[in-house]
Every structure is written in C-alpha cells, then in structure tokens.
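*Asks:* all I have is the shape, not the residue letters:
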C-alpha cells in the first residue's frame, strides 16, 4: 500500500506540473509529497535536486521564464527594470529589481546571467503609480513584470556610475521616443535619487522627448541644493550635474 501511494503521488506530479519549472517543497506538499518523500524521489531518480528544497524532473533543465516566474512568487515586487527594460534584446546581464533586500538563490544565479538591485528609489506613499509603471514582460520572461520606459529610465539612471555605464545609459535614454508626461512627472517628484533626477532633467533637455521646463512648472521635483552635484564615476571620469539640467 505504501509503495502504491508513493507511485500514485509521483504519477500525479508528473501529470500536473509542466517541465522545466522549479519544484519547491511548498509545491510538492500541496500534492501530498513530504520533504522526506521528495528526498526519497530524488534518491530513486524520480526527481533531480538542484538546491536545498528545490527539484526538477530528471533530464530537465530550468528554463529562464519558469525560474523567473518562481522567483516572482518569492521576492516582493520583482520585475525586470533599468537598462534591461529599455533594451531587452541587448541587455546582459538581465537586470532585476525588487522591493526587498535579498540574495538571488545560488541555483538561479549560477544558471542565468542576471543581477539584482534593491533600492528605495521611489516614495510610493498614497500613490497608485507602482501598478501603472509595470507591465507584462512577455512570454520569453515568464509571468514576471517589466518597468515601463518612464520608470525604467530612473532605475537605469540611479545605477549610472556604478553598475551602469554613462555611455550605454545615454544611448538607451536617447532612443526612448515616447514618455507620458503625467507618469514621468509623478515619478520624478517621488524619486529619492538626486543624481537620477538631475541626470534625467539634463538629458531630457538634450534629447527633447518632453518639455522639461513645463514639467518643472507642473510638478514639485526636489533636486537638492542649488549647487552642482559632482561625483567621480567608476571609470575615473567626473559627472557634474546642475540642479535643473
């Protein structure tokens, strides 16, 4: 009877779960498979252990869309952001943003070229903007969300001088043809990074996608003091930004 029960459970698992997805303990437990039994299935070759408490079907490899969908259920606010959201076809590594400070699981980061960023870049209190600035990333990235261009621009500018090069950021910025002024204005006044806001205003004037002076008259966008904001970039060059571009 015990052997029949064991076979029945693994048969149900094989029948109901798609291939290439991470099978964590909570998923297995919903089908009546205990931690101990999952370990037994791995020992018998019915499952392959990829990390502590995470399995896949034997002979299967984890797909990026499935792995991202799994992580989106584990990490609050996880989405594709910054440069990756603007230049999806060129971005390597894939830039992920989230609402909490976490380390991506080793089994994930060892298989996929990704990096994760966490920063309280926006003050969302009393705002519905977070939902308006995320959209579906597309089938190639599973069920994860992706920043709209307006949000992605500020995420990218926040990383300039560190993990994001100034040259690539300017190229991506200049190629964004459409920005919704109401969304952009709300994001700018909620953005907590002086560097990101000043750099946006500077490049906004240079690239001309919107009227910067009109936006400044319509939204309260704090940019710090009236002095220039100066910092040395990772490549040794200096970035100097005036308050309003």
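*Replies:* Thanks, I have the structure now. Nothing here was measured: the structure is a model prediction, and the numbers come from that model. Numbers count the residues shown, from 1 in each chain.

*Asks:* only C-alpha atoms for contact and neighbour calcs from this point on.
*Replies:* OK.

*Asks:* middle-most residue in the chain, spatially?
*Replies:* Geometric centre of the chain, nearest residue: residue 96, 2.5 Å, by C-alpha atoms, centre = their mean.

*Asks:* so where does that residue fall, helix or strand?
*Replies:* strand 94-98 (DSSP states H and E).

*Asks:* same deal with residue 3?
*Replies:* Per DSSP H and E: residue 3 is located in helix 2-16.

*Asks:* touching, residue 229 and residue 245? I think so.
*Replies:* No - assessed by C-alpha atoms under 8 Å, residue 229 is found out of contact with residue 245, at 10.8 Å.

*Asks:* so what's in contact with those two at the same time?
*Replies:* Common contact partners of residue 229 and residue 245 (C-alpha atoms under 8 Å, 6 or more residues apart in numbering): none.

*Asks:* another one to put next to it:
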C-alpha cells in the first residue's frame, strides 16, 4: 500500500530544484528520517541513486544538477573548470574541441560521491590538482535551469586548460583560444600567475598572451612571476622559444612552419 503524500514530503517536493539531486544531509536538515526516506522510496515518491542520494520520479538529472547538489548540499570544493568554464562564461563561440565531457577541478584528495561517479562519471572529467589555490579565481554562473554553479573565471580557466595541454587539449587550438581572450583582468591574472604551481603553465600562458598581443600583458608585473629554470619541451618536434625556454609546436611560432 502506497504511503500518502505527507506534509513533509509535499514541502520537500515543492522546494526541490528541477533536475537536481537531494542528498541525505540535505534531507536530514529538512527533518526527514531514514524511515521516511525508506517509505518514500518504497512508495516511489523518490528514486534512490545509491547511498545518500535521491531524485524525483520521471525526472532527468543532468551533471549540472548533480554538481549543484554536490556544491550546495555537500559543500565539496569542486568547480567547473578549463574548457567547460570558458564555454559557460561565453568564450566558446570559436572553439573546435568538442570532447563532449565536462571538466571539473578540485584540490587533491577530494572525491566525488559514488552515486555521482556511477551516473555521471562518463559525462565529466574530474581533475584533482594543486595547480591553484582552491578559492582564487572562482565565480558563479547560472545554468539554463536557473541555479548557480561555482565556476572558474576565464583567467583561472585558461590556466587550467593549459595545465591539461597537450595531453587533453591541442596546443595550437589552445593558442587560438588565448587569442580571443582580450578582456582578461590584470589584477586577477597577476594573482593567479603568482600563485600557480606549474612553471610550464606560467611560461606557456605568458608566451601565448604575448604572441596574441593581449592587453593584459601591458599591466602584468613580470618581475613578480617566477618562471623557474631549465627548458620545457611540450612537443617532440617543434620550435624553441628562447625567452620562455619552451619547445612549442611550429604553428605557434611566427614564420615557423
């Protein structure tokens, strides 16, 4: 026999953000007990996604909706980053990558819940990284459904993308993305470059930004950005850039085919 639509359940369903997940800590805070959840699941008012997570029946949950629940309910420091963040902030109109997977970043040792990995593991690429401080260069972007996701700013996202190049992203196309980033904010870019733990990323961004003659380059305090020592080879065969001690694809060096 089905359980009636109680006041607690009605309030829960009415307040539920469309296409998102409700986690056990969130439901407990709303006053629902483990017995309530067992009854609602058995009566098909709720659908279990695995331990500690539920969705509404007949509703499709997107990775964005699941991530919103991870961020807002579980408070995990996981954000949308790299190419996906650039797409969400309107920098994707000329991109040709088309991996189809969303890039999520977090500090080291942050693990997405098992239910998230089971249902959305193929849709996302979760990168655990110490590239940048977890709180620097983050913002909120609205999804089409209307809820906010913590997302890398363009300044942070481009460094995350370069961190993944050339393994995840083609360097020449990364250079094309940098060419279009004419609105980078100097103060934030300076802070990110100083905090960035990767010599390769710092050098590569500065080279590509200089090559593209981005306005931000006129305002950066280069003496405060540590470029490290030694050469960095990003390709097996390419052209050497002495100023930044980088071996890059020939296409990224003027007159260097």
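*Replies:* It's in. Computed from a prediction, not measured in an experiment: that's the story for all the values here.

*Asks:* and the strand holding residue 96 of structure 1, which stretch of structure 2?
*Replies:* Mapping strand 94-98 of structure 1 onto structure 2 (TM-score structural alignment) gives residues 102-106.

*Asks:* just stretch 165-176 of structure 1 next, same as before
*Replies:* Aligned using TM-score structural alignment, stretch 165-176 of structure 1 spans residues 170-181 in structure 2.

*Asks:* in the matching stretch, what's buried?
*Replies:* 171, 172, 173, 174, 175, 176, 177, 178, 179, 181 (16 or more other C-alpha atoms under 10 Å).

*Asks:* tell me which of those fall in helices.
*Replies:* Residues of those located in helices (DSSP state H): 171, 172, 173, 174, 175, 176, 177, 178, 179.

*Asks:* could those be laid out in JSON lines, adding distance to residue 11 of structure 2?
*Replies:* Shown next, in JSON lines, are those (distance: C-alpha to C-alpha, whole Å):
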{"residue": "171", "distance to residue 11 of structure 2": "51"}
{"residue": "172", "distance to residue 11 of structure 2": "52"}
{"residue": "173", "distance to residue 11 of structure 2": "49"}
{"residue": "174", "distance to residue 11 of structure 2": "47"}
{"residue": "175", "distance to residue 11 of structure 2": "50"}
{"residue": "176", "distance to residue 11 of structure 2": "49"}
{"residue": "177", "distance to residue 11 of structure 2": "46"}
{"residue": "178", "distance to residue 11 of structure 2": "47"}
{"residue": "179", "distance to residue 11 of structure 2": "50"}
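
*Asks:* and residue 67 of structure 1, how many neighbours does it have?
*Replies:* Under the neighbour criterion other C-alpha atoms under 10 Å, residue 67 of structure 1 is assigned a count of 21.

*Asks:* with residue 90 of structure 1 instead?
*Replies:* Neighbourhood size, residue 90 of structure 1 [other C-alpha under 10 Å]: 10.

*Asks:* how close does residue 106 of structure 1 get to residue 183 of structure 1?
*Replies:* Computed as C-alpha to C-alpha, to the nearest Å, the residue 106 of structure 1 to residue 183 of structure 1 distance reads 36 Å.

*Asks:* how about residue 190 of structure 1?
*Replies:* 11 Å.

*Asks:* same check on residue 149 of structure 1?
*Replies:* For residue 149 of structure 1, the distance to residue 183 of structure 1 equals 10 Å [C-alpha to C-alpha].
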